[in-house]
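[1] everything below, folded, please.
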Amino acid sequence: MTDERMQIIMGLIMAGGNAKNCAVEAITAAKNGDFALAEEKLKDANQAIVDAHNVQTDMLTKEAQGEHTEIDLYMVHAQDHLMTGITFVDLAKEIIAVYKRLDEEGK
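    Below you'll find the predicted structure:
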């Protein structure tokens, strides 16, 4: 495996992990009533997803141009991390909305 390929894979894993971590931090902030911090953490999570999406777009472009991307356990693992991160971000948005609603109803 080339260093370039390993960098791509590790970048996807890190982006997914960062997105998940920021989403969890956003939920915790909302739970504590700090909705500004929750929104900031969601923005950070979304940026991690965008960064990974850009890598994927580059891979898809190269594939369309005839440069085949090898699919191995490393790539599957990277994609799994990314999808988990995306799922966490989506769920965090819903949980934060619930916390906001409970906060508004409690006032």
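[2] CA only for contacts and neighbour counts going forward, please
    Will do.
[3] so how far is K62 from the spatially most central residue of the chain?
    Central residue of the chain (C-alpha atoms, centre = their mean): A19, 3.3 Å from the mean position. Per C-alpha to C-alpha, to the nearest Å, A19 is found 25 Å from K62.
[4] so E40 is in which element?
    helix 35-64 (DSSP states H and E).
[5] next up, the contacts around C22.
    41-42, 44-45 (C-alpha atoms under 8 Å, 6 or more residues apart in numbering).
[6] alongside the first, I'd like the structure of this one:
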Amino acid sequence: MEDKIIEISFGIIGYAGDAKGLAFEAISESKKGNIEKARNLIKESKEAIQKAHRYQTELIQNEAQGNKTEMSVILVHAQDHLMNAMNFQQLSEEFIDLYERLEEKAVQI
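    Down below sits the predicted model:
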């Protein structure tokens, strides 16, 4: 089971990292005025988060069936990556909205 936990942990880390990277790229694109591209990047970021969640759900279902998951630093690290990516994704959406509003104001001036 330990090998499976490591596999799941690295799945979470990988997809969460992808999601955070896409969200960061979305901020950069919105800063350049590419709002539509930024929104598409956030959509991709959310798809990556969903994949990470599937790994996490596997752990939760396993534990719900009575199979205790032994905690490891790698698993804690994976959960940390996932939560940080989710928070960063939400913050990125706020930045995109802000840059979009600034763009609209600039056009009005």
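[7] circling back: mean deviation, the helix holding E40 of structure 1 versus structure 2?
    Compared with structure 2 after the fit, helix 35-64 of structure 1 shows a mean deviation of 0.9 Å (mean C-alpha distance after the TM-score superposition for structure 1).
[8] same question for stretch 87-98 of structure 1.
    Mean deviation for stretch 87-98 of structure 1: 0.4 Å (mean C-alpha distance after the TM-score superposition for structure 1).
[9] enumerate the positions of that stretch that are buried.
    Residues 88-89, 92-93, 95-96 are the ones in stretch 87-98 of structure 1 that count as buried (16 or more other C-alpha atoms under 10 Å).
[10] and I49 of structure 2, how many neighbours?
    A count of nearby residues for I49 of structure 2, using other C-alpha atoms under 10 Å, gives 24.
[11] run the angle between the top helix by length along structure 1 and helix 35-64 for me.
    The single longest helix within structure 1, with elements called by DSSP state H, is helix 73-105. For helix 73-105 of structure 1 against helix 35-64, the angle by axes from the mean of the first three to the mean of the last three C-alpha atoms, to 10 degrees is 150 degrees.
[12] in structure 2, what residues pair with helix 73-105 of structure 1?
    Mapped onto structure 2 using TM-score structural alignment, helix 73-105 of structure 1 spans residues 73-105.
[13] kindly reformat the buried residues of stretch 87-98 of structure 1 as CSV containing distance to G106 of structure 1.
    As requested, the buried residues of stretch 87-98 of structure 1 are exported to CSV (distance: C-alpha to C-alpha, whole Å):
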residue, distance to G106 of structure 1
F88, 26
V89, 26
A92, 21
K93, 20
I95, 17
I96, 15
